[in-house]
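> coordinates for the following, if possible.
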Amino acid sequence: MDMRIKEVADLVGVSVRTLHHYDKIGLLVPDEVTDAGYRKYSEENLEMLQQILFFKKLGFSLEYIRKMMHNPGYDREEALKMQREMLENEAGKIEKMIKTIDKTLLYMKGDIEMTNEEKFEGIDFTNNPYEKEARKKWGDEAVEESERRIKKMSHREQEELKDRFDEIYKNLSGIRHTAPESEIAQKGIEEWYEYLNEIGDYSPEAFMGLGQMYVSDKRFTKNIDKYGEGLAQFMCEAMKLFYENRK
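Down below sits the predicted model:
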């Protein structure tokens, strides 16, 4: 059942202003906004919010969380497992610091001796290896590279880019009722893959993840299906097969 923004704020323990900010920066956009302007959050929105707050608690910036979670290859189950490991790692550090504090209190009373090394046990300012892994898995290098290349283009080149996008989408729309594994479908999807790599750097796996986003993110689905109803689903299935054929 959809929830209004105040209900979500009360449930989670964040302010309405925070949720407005998340919407504004494109981090968590509610699935529906009524004609009266009320934001309505779906179950999927709540699942995303859980992920956001876990990453935020672990020290990730909102901007990086946004880029990471909108990466086509982002995997929620993998993220949860990684977050659990990160929290266990932090819990271990906290436990060591608590023991160091207890020992320091005894040392201050003169009950025990402490070496200088013991006074700093558990205090670790090195980078968390799991954060590096998360950035590697779901970083936005391909997206950023595409954006950099597009920004360097002239206005004319950007218009030509848009026209080429339109042409490819229209061609794919014309074959969307064929089997995704058919030769004509795979040839059309290969053309899309090759063109994306002219303006970015997408591996076959990232390409498959992008296709999954076409159906999991309603904004993608809506924009793609303007070229023909069901096109997003067709592209998703064809892009997955494209990847599987290149493992």
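
> from here on, contacts and neighbour counts on C-alpha atoms
Will do.

> which residue packs closest to the residue most central in space within the chain, ignoring adjacent ones?
The centroid of the chain falls nearest to Met69 when counting by CA atoms, centre = their mean (1.1 Å). Nearest residue to Met69, sequence neighbours excluded (CA to CA, 6 or more residues apart in numbering): Trp138, at 7.3 Å.

> hmm, Gly73 and that neighbour touching each other?
Yes - taking CA atoms under 8 Å as the definition, Trp138 is a contact partner of Gly73 at 6.3 Å.

> second input sequence below; structure requested for side-by-side comparison:
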Amino acid sequence: MNEGRPKALRIKEVADLVGISVRTLHHYDEIGLLTPDEVTGSGYRLYSNENLETLQQILFFKELGFPLKKIKEIINSPSFDREEALTLHRKMLLEKRNRLDQMIATVDKTIQYAKGEIDMSNKEKFEGFDFSENPYEQEARERWGDEAVDKANAKAASMTKEMQENFNNLYRKLADLRHESPSSEESQAAIGEWYVLLNKFGHYSYDAFKGLGQMYVDDERFTKNIDKFGDGLAVFMRDAMGIYADNHKK
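Got it, this is the predicted structure:
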């Protein structure tokens, strides 16, 4: 009998067990997020039980919206405590569930309202929506300090619906151009409008503008939000912003 240490799993077995792709596991290995404990002479990756526990942690963090770069920093930290992390996961997932339950209830009420079965107040139509939490805020505070973030929050709070629509319209305009060259006259004119609009809410030097464009691609949360307007928009904006900044610094 083979007792004690659990049998190591090959990459295909792990993928089938978890329900993710082999390519995803390869990617996690390539970026140093999850490296299998053993690779055989034939090149087979073998995942230990400890590897599976780490993968579970990664997927919990990913479910809660953490970018892979941040997950890697967290789980590789000497102060990382698995039990403490699980407690945090549970708390955050319960909060997420509560909010989703509220939104489901709002959907159910709205269906009944649409059928003429019940009355529904304007307040009830928006129960469950919560835009008060900003997932970037803590990271921003660590990077730029409280004062800068507080000023940015004050600016954002004062943004009218008209201003927000200006942002969305410009995103759509840029999305329509994303298959063009980022250096074209039309692309550069549109990204110039983006530079002007951003500077109404803060002060961006050309270097900062270029750096912001790079962040649109480096941080998958930004990429996901921007690419809602069109696949590849974040990359296009990064390239166009870099060209715009370089041209205007000359």
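
> TM-score for these two?
The pair, once superposed, lands on a TM-score of 0.51 when counted by TM-score structural alignment, normalised by the length of the first structure; 135 aligned residues with a CA RMSD of 2.2 Å.

> corresponding residue for Lys12 of the second structure in the first structure?
Using TM-score structural alignment, the partner of Lys12 of the second structure in the first structure is Lys6.

> okay, now its match: neighbour count?
Neighbours of Lys6 of the first structure under the rule other CA atoms under 10 Å: 16.

> these two touch, right, it and Val16?
Yes - using CA under 8 Å, Lys6 of the first structure is in contact with Val16, at 6.2 Å.

> circling back: now do the contacts for the residue nearest to Met69 of the first structure.
Shown here is Trp138 of the first structure, whose contacts under the criterion CA atoms under 8 Å, 6 or more residues apart in numbering are Met68, Met69, Asn71, Gly73, Tyr74.

> the first one maps to what in the second structure?
Aligned counterpart of Met68 of the first structure in the second structure: Ile74 (TM-score structural alignment).

> for Phe66 of the second structure, see how far away that match is.
Between Ile74 of the second structure and Phe66 of the second structure the computed distance is 10 Å (CA to CA, to the nearest Å).

> what do you get for Gln112 of the second structure?
When CA to CA is the yardstick, Gln112 of the second structure and Phe66 of the second structure sit 36 Å from each other.

> do Ile75 of the second structure as well
Applying CA to CA to Ile75 of the second structure and Phe66 of the second structure gives a distance of 12 Å.

> cool, Glu165 of the second structure as well?
Distance from Glu165 of the second structure to Phe66 of the second structure, by CA to CA: 28 Å.

> looking only at neighbour counts, state which of those two leads.
Using other CA under 10 Å as the criterion, Glu165 of the second structure and Phe66 rank with Phe66 on top: 17 against 11.

> so that one: helix, strand or coil?
coil (DSSP: H, G, I helix; E, B strand; the rest coil).

> and the one 4 residues further on, by the same measure?
Secondary structure for Lys70 of the second structure, judged by three-state DSSP, is helix.

> contact partners for it?
Contacts of Lys70 of the second structure (CA under 8 Å, 6+ apart): none.

> helix or strand for the residue of the first structure most remote from its centre, which one?
For the first structure, the residue at maximal distance from the C-alpha centroid (CA atoms, centre = their mean) is Gly110, at 52.3 Å. Under the assignment given by DSSP states H and E, Gly110 of the first structure is not contained in any helix or strand.

> aligned to it, what sits in the second structure?
Using TM-score structural alignment, Gly110 of the first structure lines up with Gly116 in the second structure.

> ok, now how distant is that match from Thr110 of the second structure?
Using CA to CA, one gets 10 Å for the distance from Gly116 of the second structure to Thr110 of the second structure.

> circling back: Ala105 of the second structure versus the match of Gly110 of the first structure, what's the distance?
17 Å.

> what segments of the second structure are strands?
9-10, 38-39, 45-47 (DSSP state E).

> switch those over to TSV; also include distance to Leu17 of the second structure and mean neighbour count.
TSV is the format used below for the strands of the second structure (distance: least, CA to CA, whole Å; neighbours: other CA atoms under 10 Å):
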stretch	distance to Leu17 of the second structure	mean neighbour count
strand 9-10	10	18
strand 38-39	18	14
strand 45-47	12	21
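
> now render those as TSV, adding distance to Gln188 of the second structure.
Below are the strands of the second structure laid out as TSV (distance: least, CA to CA, whole Å):
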stretch	distance to Gln188 of the second structure
strand 9-10	49
strand 38-39	49
strand 45-47	47
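
> now the helices for the second structure?
Ranges of helices in the second structure, per DSSP state H, are 11-18, 22-30, 49-63, 68-75, 82-114, 137-144, 146-157, 161-177, 185-198, 206-218, 220-226, 233-249.

> chain center to the fourth one, what's the gap?
On the basis of CA atoms, centre = their mean, to the nearest Å, the separation between the geometric centre of helix 68-75 of the second structure and that of its chain is 13 Å.

> check the mean deviation of that helix from the first structure.
Compared with the first structure after the fit, helix 68-75 of the second structure shows a mean deviation of 0.8 Å (mean CA distance after the TM-score superposition for the first structure).

> so what touches stretch 109-116 of the first structure?
So stretch 109-116 of the first structure is contacted by Lys103, Thr104, Leu106, Tyr107 (CA under 8 Å, 6+ apart).

> residue contacts, the first one?
Lys103 of the first structure makes contacts with Ile112, Met114, as judged by CA under 8 Å, 6+ apart.

> also the second one?
Thr104 of the first structure sits next to Met114, Lys119 when contact means CA under 8 Å, 6+ apart.

> and it, how far from Glu121 of the first structure?
Distance, Thr104 of the first structure to Glu121 of the first structure, by CA to CA: 11 Å.

> same check, this time on the first one
Using CA to CA, we find Lys103 of the first structure at a distance of 10 Å from Glu121 of the first structure.

> before we move on, back to that, I'd like the contacts of Trp138 of the first structure as TSV, with distance to Arg149 of the first structure appended.
Listed next are the contacts of Trp138 of the first structure as TSV, based on distance: CA to CA, whole Å:
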residue	distance to Arg149 of the first structure
Met68	20
Met69	22
Asn71	18
Gly73	21
Tyr74	23
